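**Student:** okay, structure incoming, though there's no sequence with it:
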């Protein structure tokens, strides 16, 4: 079998370009903010596809809608954010043209794998400072952080441990009151649901997580009242080397709002590398999928994603696989979330079998800018010598500045 025909690849990209560039109306992240009728991300985030620095409006909504309230709000102040909503809990005012932010996250993790003694680890997951600036039609965003270990693909220093990381940095030009943004730099790949669970198979198998999966390139994004999307030309990750390992190609998504609390979308990705990190040889890979976000009622949000995987290493037949995720998020009390997630993965390689995974999670936004989360994750992975079961318990504490 051969890789997808070049004409088919060009058709996929052309369709996504038309969908992303096809509308012209006013715009309106945690993907479960759809419960509050926020189907897009650009109103609350400097990055039009979500995540990173919050706008002033985003900070206000985070204070009003995310965290648990322990007392009744005085009459007449129902829609007013507290003074702690600002940067550094309101301790530092920033000029109108500058937005600052940051994130610190640590975790305790216990792993138990069939036939192997259990391990316990403390992980410093994130300590980043972020900035976003706007002047006239010009936009720029950047982050700089520190990691004790890990995050190799985002490192800007090259020590064995204790490195600086730069997850994203970009400059751009906005048009029509920020409906359109053209930018270039190191950015999150526009693909799938922009969720924080970066180890979900839908993120790791497609290499589109927001931990260290960013790539360099240029993109155009549109954020309309109903339609939003982004199409990116990927030129590789220049924080790794040598050049043979860099992936080049495209990534894009489009999403359409079905009313106030439902949205459906599609994603596409295709890259080439002279030496793929998984196969070690010249490889072309693709991923094409659908996604869904919706709230049957305000307390319950459903997130779903299903993606076909394609891999064509040089000298071998093309292999196909798939990955999927379905998550239910129940918020019985403001700021308190209980989640259940199911996932599947059939890797795009010869004779691979389907792996199954399940997550049970509790998440509490218990103070301004502070949340805690516990996950219990069980995964069953078939191997030629029998199934392997991996169980992970993860406890996280997170603060954003």
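**Tutor:** Yes, it's here. What you see is a predicted model, and the numbers here were worked out from it, not measured in a lab.

**Student:** every contact and neighbour count from this point should use C-alpha atoms.
**Tutor:** Fine.

**Student:** ok, the residue nearest to residue 330 when sequence neighbours are not counted - contacts?
**Tutor:** Nearest non-adjacent residue to residue 330, counting by CA to CA, 6 or more residues apart in numbering: residue 300, 4.6 Å away. Neighbour list for residue 300: 35, 328, 329, 330, 331 [criterion: CA atoms under 8 Å, 6 or more residues apart in numbering].

**Student:** for residue 85, same thing?
**Tutor:** 59, 60, 62, 63, 368, 369.

**Student:** what's the answer for residue 255, then?
**Tutor:** Applying CA under 8 Å, 6+ apart, we find residue 255 in contact with 227, 228, 229, 263, 264, 265, 266.

**Student:** can you do 6 Å?
**Tutor:** Taking CA atoms under 6 Å, 6 or more residues apart in numbering, we find residue 255 in contact with 227, 228, 264, 265.

**Student:** got the residue ranges for the strands in the stretch 51-200 of the chain?
**Tutor:** 98-113, 116-135, 138-147, 163-165, 169-175, 180-187 (DSSP state E, counting those that start in this stretch).

**Student:** residue 69: which of the ones you listed is closest?
**Tutor:** Counting by CA to CA, residue 69 lies closest to strand 98-113 out of the strands of the stretch 51-200 of the chain; the figure is 22.0 Å.

**Student:** against that first model, consider the following:
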């Protein structure tokens, strides 16, 4: 068992050191798109795609056969990627829709096996421009919770994000409003160790200000924030963060992030190191490893310093079809004996049709403790993402 744990940890370390970059997902650095602002209205990634991002999604990410005839040029495919297809939208508005659903089966093949379907994301994006050069932009996302709670609310619509983007120059962007915090890699899996568990989940947007400086070889974002508008005052995490990346050479970036915040209930300090690298066209590997320190202010206990790491590899098999592997590790407290969690997910990431993404994954989770052992937890997942 100890030998297996060492091998697992060694694989993560080697993968992190050798990581090549990737993503409209951070993984898409494999297509030579290393800057999120190329495809997103938010320069740090996530949220709605701009016109170029929609065209890229249709002409490079999505499978061509059998939906598009061979005689159709890529320019024609790109022209059909708008919200109304090839019909132009007014210059001052860009709408978008996003749905993500998850079929989950726990303990497949056992008598205790359970299945459920979760509506993970139901977003309506509306982006407004103050001028044709898009110097001033208002970005909004309205979401529906379903049965998954949003700060105690269920089955209701809510304002997930709303912020003004000011393009001061090609190298300086300012964001003011409610949005995702600037930290780490914004991968789509909000349950991953570098997201929800460290206050960076699907609904952890915060009101604040982000100053984003971006250049060909490096970019830095500085974020001051003071809590989500839907939270009670005692829950609101107020603080600051900084995140940056440097391009060592084409399709290879290294970066770091730091965050410090506190509410009346808890205090958080985060530190992370990231890397993204493109391999062959469409293939990439990215990694994030960091420290997480949490202080429970109500219990008045000593701060717990833990660690986490994520390594994600995407291998392009053919246009629209990819092999996806994700390895995650977390430990809640490194100063004393505490549980250690490992998870490996392996499966397919597919873009068979325009605006459609499918995932089929198998996951294996392990928990290690010094005193007891636990059986592996297996699960099967099927996901459908519709972006319009």
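**Tutor:** Done, it's in. What you see is a predicted model; the values in this text were computed from it and never measured.

**Student:** quick TM-score on the pair, please.
**Tutor:** Once superposed, chain against chain, the TM-score is 0.85 (TM-score structural alignment, normalised by the length of the second structure); 357 aligned residues with a CA RMSD of 2.4 Å.

**Student:** name the nearest residue to the alignment partner in the first structure of residue 28 of the second structure, sequence neighbours excluded.
**Tutor:** Here residue 28 of the second structure is matched to residue 33 in the first structure, going by TM-score structural alignment. Distance criterion CA to CA, 6+ apart; nearest residue to residue 33 of the first structure, sequence neighbours excluded, is residue 39 at 7.4 Å.

**Student:** the one you found: neighbour count?
**Tutor:** When neighbours are counted by other CA atoms under 10 Å, residue 39 of the first structure registers 29.

**Student:** all helices for the second structure, in order.
**Tutor:** Ranges of helices within the second structure are 2-18, 51-56, 74-79, based on DSSP state H.

**Student:** point out the most buried one among those.
**Tutor:** Highest mean neighbour count among the helices of the second structure (mean count of other CA atoms under 10 Å): helix 51-56, with a mean of 20.

**Student:** which residue range of the first structure does it align onto?
**Tutor:** Using TM-score structural alignment, helix 51-56 of the second structure pairs with 56-61 in the first structure.

**Student:** mean shift of the matching stretch relative to the second structure?
**Tutor:** After superposition onto the second structure, stretch 56-61 of the first structure sits on average 1.0 Å from its aligned residues (mean CA distance after the TM-score superposition for the first structure).

**Student:** what's the match for the residue nearest to residue 330 of the first structure in the second structure?
**Tutor:** Under TM-score structural alignment, residue 300 of the first structure pairs with residue 283 in the second structure.

**Student:** by neighbour count, which of the contacts of residue 255 of the first structure wins?
**Tutor:** In terms of neighbours by other CA under 10 Å, these top out with residue 228 at 30 neighbours.

**Student:** which residues touch the aligned residue in the second structure for that residue?
**Tutor:** Residue 228 of the first structure maps onto residue 219 of the second structure when the alignment is built from TM-score structural alignment. Residue 219 of the second structure is in contact with 213, 244, 245, counting by CA under 6 Å, 6+ apart.

**Student:** and for residue 308 of the second structure?
**Tutor:** Residues in contact with residue 308 of the second structure (CA under 6 Å, 6+ apart) are 289, 290, 329, 330.
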